[in-house]
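K.L.:
Show me how the following folds:
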Amino acid sequence: MANSFYQYQVQTNRHQAFDLNNLKNKVVLIVNTASACGFTPQYAGLETLYKKYKDQGFEILAFPCNQFGKQEKGNNEEIKNFCDLQFNISFQLMDKVEVNGEHTAPLFDFLKNQAPGILGTKSIKWNFTKFLVDGNGNVYKRYSPKTKPEAIEEDIISLLKA
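P.N.:
Coordinates of the predicted model:
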């Protein structure tokens, strides 16, 4: 496991390498998403935050995941089409990943180790768990799926000003 957020490389939904080192000095929100989840309407709140703060150095990376209730069955193209039609998102949609278990994406192992959940648990419990990373690559906080994007806004503002 790498010891810095910036040492990871992930894949976009178009299977292109995306080097997190390119996000240095940016505040980044990482979310595991799903298209058929009760929390899916959070895409709208994420897009609102992104549009509001992207010019100030804020990024969102959405990682589709099918591990919770099989609520992300589509392939990358189907997921992108859904997000475009339903929410018109402009932030970066990534390759579908696993966030728990034997095939966990390395970035999510790092995030879970840096910001464990309630009672120190490492596993992600459901879709739309969020991790906020500061401009130095430190995992600032982990948020539960129930935490709506607008509830994170004050933390984002604080980190953008730091």
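K.L.:
CA atoms for contacts and neighbours, from now on please.
P.N.:
OK.
K.L.:
how about the strands in this protein?
P.N.:
Along the chain, counting by DSSP state E, strands occupy 9-11, 17-19, 27-33, 58-64, 92-93, 130-133, 139-143.
K.L.:
closest to K80 out of those strands?
P.N.:
K80 sits nearest to strand 92-93 of all the strands of the chain, at 7.3 Å, using C-alpha to C-alpha.
K.L.:
From the chain's centroid, how far away is that closest one?
P.N.:
A distance of 9 Å separates the centroid of the chain from that of strand 92-93, by C-alpha atoms, centre = their mean, to the nearest Å.
K.L.:
before we move on, the earlier item: any chance of the strands of the chain in CSV, with mean neighbour count too?
P.N.:
Output for the strands of the chain, formatted as CSV (neighbours: other C-alpha atoms under 10 Å):
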stretch, mean neighbour count
strand 9-11, 16
strand 17-19, 14
strand 27-33, 25
strand 58-64, 23
strand 92-93, 18
strand 130-133, 24
strand 139-143, 20
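K.L.:
Proceed likewise with the subsequent sequence, for comparison:
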Amino acid sequence: MEKPNIYQFSVENVKGETVSLEKYKGKVLLIVNTASECGFTPQLALLEELRTNFETTDFEILAFPSNDFGQQEPLNDEGIGKFCTVNYDTHFTIFKKTKIRGEDAHPLFSFLADKNLNGNFNSAPRWNFHKYLINTKGELVDFFYSFTKPNSARVKKKIQKLLTPTTS
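P.N.:
Down below sits the predicted model:
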């Protein structure tokens, strides 16, 4: 039986276009909820550094700006994109501002937060810059709290391990 994965979900990009997460089949993903006015906002530079570090691999970062914590994302979608590019020279995918917790949470984030849905972890974001690690099969395999820097050795090792095919 196939394990629960993220490919069942679609999300909206900043242009308002619907994107099926099936587009990312076969890639290792780091899904992050971001905000432009948070104490963790400088992690945008570290996320870009991580992206660059794995640029030649099947690794991608998917950022979901959210205003769910402390109203720290006041910008609109266009403004968020500009902010990230101008201040942090980001080149990873940034999606439309998204509700990530509560009753109105996007189904993707409800899935990522609930072990009954994702099969592995209960890990609802407690703040901005909560990170979910997804393997090449679209399965949630780990998560990192906001205070874990995206370019930390721990995160990089886990990504590298997922990118390195194991011989059985």
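K.L.:
With both chains overlaid, what TM-score comes out?
P.N.:
TM-score of the superposed chains, computed with TM-score structural alignment, normalised by the length of the first structure, equals 0.92; 155 aligned residues with a C-alpha RMSD of 1.0 Å.
K.L.:
still on that earlier bit, closest to V99 of the first structure out of the strands of the first structure?
P.N.:
Across the strands of the first structure, closest to V99 of the first structure is strand 27-33 (C-alpha to C-alpha), at 7.7 Å.
K.L.:
Quick one, which of the strands of the first structure gets closest to P116 of the first structure.
P.N.:
Closest approach to P116 of the first structure among the strands of the first structure is made by strand 139-143 (7.4 Å; C-alpha to C-alpha).
K.L.:
Turn the strands of the first structure into CSV, columns for distance to T104 of the first structure.
P.N.:
Shown next, in CSV, are those (distance: least, C-alpha to C-alpha, whole Å):
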stretch, distance to T104 of the first structure
strand 9-11, 12
strand 17-19, 18
strand 27-33, 12
strand 58-64, 12
strand 92-93, 18
strand 130-133, 16
strand 139-143, 17
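K.L.:
F110 of the first structure is nearest to which of those?
P.N.:
Closest to F110 of the first structure of the strands of the first structure is strand 139-143 (C-alpha to C-alpha; 9.3 Å).
K.L.:
the inter-axis angle of that closest one versus strand 27-33?
P.N.:
Going by axes from the mean of the first three to the mean of the last three C-alpha atoms, to 10 degrees, strand 139-143 of the first structure is angled at 30 degrees with respect to strand 27-33.
K.L.:
mean offset of strand 139-143 of the first structure relative to the second structure (after superposition)
P.N.:
When the second structure is overlaid, strand 139-143 of the first structure sits 0.7 Å from its aligned residues on average, using mean C-alpha distance after the TM-score superposition for the first structure.
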